[in-house]
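> let me see the structure of the following:
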Amino acid sequence: MGSPGLINRNNGHHHQQRLGITEPISLGGPTDYDVTKTRELEKFLQDAGLYESQEEAVSREEIVKNWVKVISRAKGLNEQLVQEANAKIFTFGSYRLGVHGPGADIDTLCVGPRHATREEDFFGELYRMLSRDA
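Predicted coordinates for the structure are as follows:
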């Protein structure tokens, strides 16, 4: 028995790949009307300020970069190591799908340098930095 939605090559049957456990409502693509209405909706949402700006996204990245440098200095790393230290934010959920709004929560995984601790540095120092900027 194979995974749902994957091609089963063992018995020669080929099924269209699908994700999830239920059948899609339709396999048809969008109509011209659907595309037009989608563009109109996106324009309305953009005009209403419901999309995060590029500046907000860049600001989020800068905060994390600054946080890594602050904790690296606090732990006594030399300046070269401070400058090389980095963190990466991986997003998922509504943020990753691009369907979040300004001020919405962001489901993230933050991977930092080995010297960063979860409790003291992430939930402590990063929280304090974000609170000051709020």
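
> drop to CA atoms for contacts and neighbour counts, all remaining ones
Noted.

> name the helix or strand for Arg60, please.
helix 54-74 (DSSP states H and E).

> show me what counts as buried in that helix.
Judged by neighbour count (16 or more other C-alpha atoms under 10 Å), helix 54-74 contains these buried residues: Val64, Lys65, Trp67, Val68, Lys69, Val70, Ile71, Ser72.

> another for comparison:
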Amino acid sequence: MYGAASNNILKKLDPIHHQGLRIALGAFRTSPVTSLYAKAQEMSLKNRRKKLSMNYVLKLKTCPDNPAYSCVFEPPNSKLFEKSRLSPPLGLRILPLFEDSKIDLDVVDDTTVSDTPPWSQSEPQICLSLTKYKKDTTNPEVYK
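Here you go, the predicted structure:
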């Protein structure tokens, strides 16, 4: 949701994130931000917002029955946001990211739910006969 906020507001979160990384890593106050991201194996908040938004849209694409589907993939009044200072809806913000990433949303299949309820399916048979052997003292041929 906070991807809809203005960039000025979102940029105020970056120093807090950087300070948290510095504290967690025990890094100096002068450590470059890119080094903090690499050392912590973290993404910047901007990239994280993009990734989470793209994940949400991909998940939503598999469920056309979801009420949010039409709002994202068929946004009303899209022309209104072309020259406006208003923040565009998620569908208009995210589709350029998919185009830049060369991800084709048309190949995403719909989720199908099985007609058979899980409680009426047969229980899987699991063979646990090899659990009586200790792995470090058992000949590999026994496992084959």
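
> quick one: TM-score?
The TM-score (TM-score structural alignment, normalised by the length of structure 1) is 0.26; 49 aligned residues with a C-alpha RMSD of 4.0 Å.

> picking up where we left off before, show me what the helix holding Arg60 of structure 1 is packed up against.
When contacts are defined as 3 or more C-alpha pairs under 8 Å, 6 or more residues apart in numbering; DSSP states H and E, helix 54-74 of structure 1 sits against helix 79-84.

> okay, now Arg96 of structure 1: neighbour count?
The number of residues packed around Arg96 of structure 1, counting by other C-alpha atoms under 10 Å, is 13.

> before we move on, what about Leu60 of structure 2?
Taking other C-alpha under 10 Å as the definition, Leu60 of structure 2 ends up with a neighbour count of 20.

> wouldn't it be in contact with Cys71 here?
No - with contact taken as C-alpha atoms under 8 Å, Leu60 of structure 2 and Cys71 are classed as non-touching, separated by 10.7 Å.

> in CSV, list the buried residues of helix 54-74 of structure 1 along with distance to Tyr95 of structure 1.
Below are the buried residues of helix 54-74 of structure 1 laid out as CSV (distance: C-alpha to C-alpha, whole Å):
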residue, distance to Tyr95 of structure 1
Val64, 17
Lys65, 20
Trp67, 21
Val68, 23
Lys69, 26
Val70, 26
Ile71, 27
Ser72, 28
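
> which one of those is nearest Thr91 of structure 1?
Nearest to Thr91 of structure 1 out of those is Val64 (C-alpha to C-alpha; 13.5 Å).

> how near is the closest one to Arg96 of structure 1?
In this structure, Val64 of structure 1 and Arg96 of structure 1 are 18 Å apart, going by C-alpha to C-alpha, to the nearest Å.
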